[in-house]
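>>> Next comes the sequence, and after it the predicted model I'd like to discuss.
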Amino acid sequence: MLQDIQTKIEELTAELNTYNYQYYVLANSAISDYDFDQKLKELEALESEYPQYRDPNSPTLKVGGDITSKFNTVQHRWPMLSLSNTYNEQELIDFDERVRKAIGHEVAYVCELKFDGLSISLTYENGKLTQAVTRGDGIQGDEVTNNVRTIRSIPHQLKSNIAYPDVFEIRGEIFMHKSAFLRLNKEREDNGEATYANPRNFASGTIKLQDSAEVSKRPLDCFLYFLYMENRNRAYQSHWESLCAVRDWGFHVSEHSKLCSSIEEVLSFVHYWDTERHQLTYDIDGIVIKVNDYAYQEELGFTAKSPRWATSYKFKAERVETTLEAVTYQVGRTGAVTPVANLSPVLLAGTTVKRASLHNANEIERLDLYEKDTVYVEKGGEIIPKVIGVNTEKRDPSATPIKYPEHCPECGTMLVRQEGEAVHYCPNEDGCEPQIIGKLQHFIGRKMMDIQGLGDETIVTFYKLDLLRHISDIYTLQEKRDVLVTIERFGQRSIDNMIKGIADSKNKPFEKVLFALGIRHVGETVAKKLALHFKSLDNLKQASIEEIASVQDIGIRIAESVHQYLSEPEHQTELDKLKAYGLQFEIEEKTVELAGSSLEGKTFLISGVFAAHSREDLTALIESHGGKMLSSISSKLNYLVAGDKMGPSKLVKAEKLKVPIISDEELLKMINQ
């Protein structure tokens, strides 16, 4: 069963990453955004229930897609995080309850239409548009300034008689009106050119054109909806206040946004636009709900990929009926065996669906699935649309039920299913082809070791030629030029590029290596946190589960997974080989020049908002005088630095543990003393 879950997660990850690339980079998605969100939600649920099988490169840890090579890559000053998605009213109510529990009382929300377009971040200096950057992967994006300047609703220069910050960023959504989409798509069809599936893809494809003159011929529009600037909280108390300000500055802000004082008003707004959205001249796929007060936003904070103070409500998915042709089974990198429904092609939410997820054996049993059944398929944000039911009235009386296999469809090994788990797994980790190939392909990935000249197809070729079986075998290729030159369609230049890529990978920092190993639950963010905390692999090896779990944002399941991986002899042997080949297993220590030592040996946590200082300023002060920051309240905390609007739960916990609560002024006195 565990193998099944692992395979399912692996297959979902691969599918989602493929669609992510098509959606964000190629602007030619084969599936709707809603479908993608549903599939992502399914993957998140599986990873939450079975975190030991989460792929380190999981799209649930990613915000967007990869960066195209056509434009300059620019790092975002403030990351462009994605929003968590909800699909029913109860999830919105749950969101409101979590917010009120953290804040301690009712809060106001700003409701906005969720535009179906391309996210953009605009930088203005002295009122002049100086840079436009796409979301990209959330950390960095493509600079498309020249193209964005062609959009008539985006001002190039703000009026000089209006007061605005010297430097600020404003974010929004570039989109295309339905009438323009239909007209331009008809022109493309008449010219024998490929048409776009929807206005969102057309807008995205347009903004990625390198010829801004061509971009100017395609009418794009843009709504702006979020302001970033230094010390924003001092200038504005709330999101609604800043929206009103940027509208006054001359930006195109949607007139349909609304300030709501309760979750009941939020739900009324959702109900209204669920029907009225069809009257708009542009597409929306849901509603965005944001906590209005900036201080409360700061108090609520963020997860690894999304803010806790905002969510998006997605409108209900479309459902169709089609025939189940067959059920096939896929084995993923982690050994999980995932069943997939192969369907008679059917048009659903603008795309042709041929496959749908069946998740695991429990799902097949729940659906009571028979061969050639007529099934209901729904797209709700999933990469592979989901089979949600069977029309038993159309079932052939002679049909036989679908039986989940007992043996791995790839290597024939008896599948295992641990108690309490939903997924079947192939335990043949070192002898099952897709598992071995998957681990190798993960290691060389762009966000891992990024080995240029060694792609996924080459990995498969080398595996079949018995050149690769373990990760460490990659570094033996440098010594096998005589074998490599004999491989068909593998020339000297390709070999040189690959050897150079392998050599260059030895300079990748420790956190990249840790991520590349493919330890369950260790994604990019977790790998960075572990590397920064333990400094070296040797220190991490020696750490107990409790010590690993004490690291900020590292839970007990992650800690157990890391500890188990590093304790297994075969992994230790592999790590020793990689270390011998010169891979980096420790981080470079940076010398920090302290301004003083008055806080040495003391630990601090900052909560709330402060009139005279930002949290970043206070953190820098503490660390520059020898203090250490903690991420949560525990018995190890020496001082809680409290400002206005601090969450009541933190206050209660600090008082229970008798942690001293001080103000920012008292902190400064400690430093001066």
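Nice, thanks for sending it over.
>>> When you work out contacts or count neighbours from here on, use the C-alpha atoms and nothing else.
OK.
>>> Shouldn't Leu599 be within a helix?
No. Under DSSP: H, G, I helix; E, B strand; the rest coil, Leu599 sits outside any helix and is assigned coil.
>>> Run a quick neighbour tally on it.
Neighbours of Leu599 under the rule other CA atoms under 10 Å: 20.
>>> for Pro660, same thing?
The burial count for Pro660: 12, using other CA under 10 Å.
>>> Surely it is in contact with Ser635?
No. Using CA atoms under 8 Å, Pro660 makes no contact with Ser635, being 11.2 Å away.
>>> my guess is Leu347 is in a strand, correct?
Yes. Residue state for Leu347 (three-state DSSP) corresponds to a strand.
>>> got the contact list for it?
Val353 (CA atoms under 8 Å, 6 or more residues apart in numbering).
>>> gap between it and Ser632?
49 Å (CA to CA, to the nearest Å).
>>> With Met498 instead?
45 Å.
>>> Now for Asp190, how many residues are close by?
Under the criterion other CA under 10 Å, the count of neighbours that Asp190 has is 11.
>>> Which neighbouring elements make contact with the longest helix along the chain?
Under DSSP state H, the helix in the chain containing the largest number of residues is helix 2-24. Where contact means 3 or more CA pairs under 8 Å, 6 or more residues apart in numbering; DSSP states H and E, helix 2-24 is packed against helix 33-49, strand 319-331, strand 336-348, strand 424-425.
>>> most tightly surrounded among these?
Among these, judged by mean count of other CA atoms under 10 Å, the one packed with the most neighbours on average is strand 424-425 (a mean of 30).
>>> okay, now the one to match up with it:
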Amino acid sequence: MDEVEGVPVSALKRHAELSELVEDARWRYYVLDQPTVSDAQFDGWFKELLALEEAHPTLQTPDSPTQKVGAAPSGDFAKVQHLNKMESLDNAFNADDMAAWQARAERLAEGDPGPYLCELKIDGLAVALIYRDGRLERGATRGDGRTGDDVTANVRTIKGVPHRLEGDDIPSLVEVRGEVYIPVEDFKKLNEQLVEQGKPPFANPRNSAAGTLRQKDPRITAQRPLRMLVHGIGVWEGTQEPRTQSHCYDRLREFGLPVSDLYEVVPDLGGINAFIEHYRVHRHDPAYEIDGVVVKVDDFRTQRELGSTSRAPRWAMAYKYPPEEVNTKLLDIQVGVGRTGRVTPFGLMEPVVVAGSTVERATLHNAAIVVKKGVLIGDTVVLRKAGDVIPEIVGPVTALRDGSEREFVMPTHCPECGTELAYEKEGDADLRCPNARGCPAQIRERIFFAAGRRALDIDGLGYVAATALTQPLPPQEPVVRTEADLFDLTLERLIPIRSVVRDQDAQGLPKIDPRTGEQKVVTFFSNLSGEPSQNALRLMEELERAKECSLAQVLVALSIRHVGPPTARALADAMRSIDAIMNASEEELAAVEGIGPRVAATIKEWFEVDWHREIIERWRAAGVRMEDEPAPEKGPQTLEGLTFVVTGTLEGYTRDTAAEALTSRGGKVSGSVSKKTSFLVAGENAGSKYDKAVTLGVPILDGAGFEVLLNEGPEAAAGVAVTPEG
């Protein structure tokens, strides 16, 4: 079968693969503050996703990464709802991209939307501050755009952020958005202090700011040199709202809020390009790291007319500068093994400073990429620190070769268990270790993943602990041989364990003890007197708590391919128990919203493996909860079989509560208007979705019509809807 519902199977597979990569990258970047792919790589995946969805619109669902912002909150702090959605920005990478955005804005505005405000794109952490009656009430991270982490106590420690606004005519309620950062020079000093204290330094200023703002102890945050610059508003009530972005900055500065002076209002595209070019040359002049320029339509009324897509405003664009590059020596190419068995080559290089941090490792993805890049062990290579996050080997400097270089040979057997490597299916780019049950590397990675925030959230079971449990030093035997052993751990089994410390970012490479020059050994679960350490006691407490995790968290922890948090939540909501999922047919699984036949087949295949079922039964016997509470009884499903799109601002509803009102009555909510749309629910500032509904002849309901729909049903709503001629 070459197509599924008109979409080529190859496109479905690539879309699913890209979606998983993007979601994982977002989680690591926004929540863990441990990014694993470069900005350039992420942008490439995202652009490819957009292109696939443009070619095959049915792939664009509300769960698609293209319809989301950021990532879910971390879980370490109380979760809070933003007053208005915090959106992301679309990216431009060259002058043509910028011209296309300006032309599109001009077309949508039916005239020149300028002037434009140009400002620097700070590489920091996005936050929103709420001031009520002039007093700082709350500070929150962006999270997924709708829900963020409450970091109020830490925000109050940031120098320059006022606890009370100054001046006259202060709004009764104002939400300001901005970036929290650490200045470059302060970042260097902070890392020096950490090193002197024997603590690991931060990778870059952005990660240091994010890690500092997420400290559970505000006293630690207060000791760090955090700063903030405000660059926008989400809500303004009680006084006359400014007319323009630039006027808004003047007002915010009068209130005592920190606003940058490094912006300029320009009349046209020529002015935009001049500003971008100036800071391309003077990129390192500001006191903070930047990775580009943000361009905004200055007039607020025009901003509202242009509206937003599901994730980004049409009135703003981020121009991203090319990543920085340096040369260094490629000393060796080694491989690491991931939790799915994927074997990934990575380069070991002479340490080099690039984009403000020292780099000595860079991924090479797979053997084909090594060949494609033409790099040899011993080469001088071009290293690019894309987006100031993850280093990438671009290629060799062949003119510097002296004949001593040698080719990399991909191993034929797993470096950790000795199993012969193989491609999972014909045409795959990645070799995998097929010994999923017995490979120590895969078990280690899966245990670490199962303990992560997206899964069981077991504090105390980090990478060092996962390594100790699965790969202790002889003569101890592993106490965790598969996930099935996890909840059978006891203090008696933990105490004897000694382990080599491994660096998770090095994909399994051992850390070196600087005092001895040898691999660093730790007794992680016992103290000097042989009694249980705090690590051991905390782990046992956390394992007991994890037994009460939701079914969705358990499903994620099982490392079923393609079952991340959204898919796990959909399965749990639909079937309520592990037994129902395990015994469901492929057709029943595929019928779950957002699953589809490909993922259903993967889920069914996973549950048919004996040792996978053993994990479930052992966890169940240990007391892990394997079902959720029964779903609440549904009310009348008056909207069953109908598809809705919600756009604009509805009085009395947020976008989420309006969608919930529809889905609770059996309706389906889509992110885009098509001929299959039953009704468009359009509030104020509806934007392009309204225009498309008019073009397609889709019935349109205003706020009053929406209430008729909810209270009296679709037939009554059809009588009050505006039905344009298609």
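Nice, thanks for sending it over. Computed from a prediction, not measured in an experiment: that's the story for all the values here.
>>> Just send the helices and strands packed on helix 2-24 of the first structure back as TSV, with distance to Asp166 of the first structure too.
TSV is the format used below for these (distance: least, CA to CA, whole Å):
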stretch	distance to Asp166 of the first structure
helix 33-49	36
strand 319-331	50
strand 336-348	48
strand 424-425	58
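>>> To Arg232 of the first structure, which of these lies closest?
With CA to CA, the closest approach to Arg232 of the first structure among those belongs to helix 33-49: 31.5 Å.
>>> Other residues contacting that closest one?
Residues contacting helix 33-49 of the first structure (CA under 8 Å, 6+ apart): 5, 9, 12-13, 16, 19, 53-54, 59-60, 85, 285, 314, 317, 379-386.
>>> what does stretch 169-182 of the second structure give?
Here stretch 169-182 of the second structure makes contact (CA under 8 Å, 6+ apart) with 83, 122-134, 205-206, 208-210, 225-239, 255, 288.
>>> Please apply the same query to stretch 369-387 of the second structure.
Taking contacts as CA under 8 Å, 6+ apart, the residues outside stretch 369-387 of the second structure that touch it are 38-40, 291, 322-333, 354-355, 364, 391-398, 400-401, 404-408.
>>> Nearest to Leu640 of the first structure among the helices and strands packed on helix 2-24 of the first structure would be which one?
helix 33-49 (31.0 Å).
>>> Can you tell me which helices and strands the helix or strand following that closest one packs against?
Downstream of helix 33-49 of the first structure, the next assigned helix or strand under DSSP states H and E is strand 73-75. When contacts are defined as 3+ CA pairs under 8 Å, 6+ apart, strand 73-75 of the first structure sits against strand 140-142.
>>> average gap between the helix or strand following the strand it packs on and the second structure?
Using DSSP H and E, the helix or strand that follows strand 140-142 of the first structure towards the C-terminus is helix 145-148. Following the fit onto the second structure, the mean deviation recorded for helix 145-148 of the first structure is 5.3 Å by mean CA distance after the TM-score superposition for the first structure.
>>> Look up which helix or strand the aligned residue in the first structure for Leu680 of the second structure falls in, please.
When the first structure is aligned by TM-score structural alignment, the residue opposite Leu680 of the second structure is Leu640. Using DSSP H and E, Leu640 of the first structure sits in strand 639-642.
>>> Make a PyMOL selection of whichever of the contacts of helix 33-49 of the first structure turn out to be buried.
Restricted to buried positions by 16 or more other CA atoms under 10 Å, the PyMOL selection for the contacts of helix 33-49 of the first structure reads:
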select buried, resi 5+9+12+13+16+19+53+54+59+60+85+285+314+317+379+380+381+382+383+384+385+386
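>>> Can you get me a residue count around Ser664 of the second structure?
Residues near Ser664 of the second structure, counting by other CA under 10 Å: 16.
>>> meant to ask about Ala536 of the second structure
Neighbours of Ala536 of the second structure under the rule other CA under 10 Å: 23.
>>> doesn't it fall inside a helix?
Yes. Assessed with three-state DSSP, Ala536 of the second structure lies in a helix.
>>> Next one: it from Ser585 of the second structure, what distance?
In terms of CA to CA, Ala536 of the second structure sits 41 Å off from Ser585 of the second structure.
>>> do the same with Gln303 of the second structure
As judged by CA to CA, Gln303 of the second structure and Ser585 of the second structure stand 49 Å apart.
>>> between those two, which one's more packed in?
For Gln303 of the second structure versus Ser585, the count of surrounding residues by other CA under 10 Å is larger for Gln303: 22 against 15.
>>> Hmm, the more buried one is touching Val297, no?
Yes. At 6.4 Å, Gln303 of the second structure counts as touching Val297 under the criterion of CA under 8 Å.
>>> what sits in contact with each of the two?
The contact lists of Gln303 of the second structure and Val297 share Trp315, where a contact means CA under 8 Å, 6+ apart.
>>> Run through the neighbouring helices and strands of the helix or strand harbouring Thr206 of the first structure.
Thr206 of the first structure belongs to helix 199-207 when assigned by DSSP H and E. The helices and strands touching helix 199-207 of the first structure, judged by 3+ CA pairs under 8 Å, 6+ apart, are strand 118-125, strand 167-175, helix 178-190.
>>> Serialize the ones you listed to a markdown table and add fields for distance to Ala213 of the first structure.
A markdown table is the format used below for those (distance: least, CA to CA, whole Å):
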| stretch | distance to Ala213 of the first structure |
| --- | --- |
| strand 118-125 | 19 |
| strand 167-175 | 17 |
| helix 178-190 | 16 |
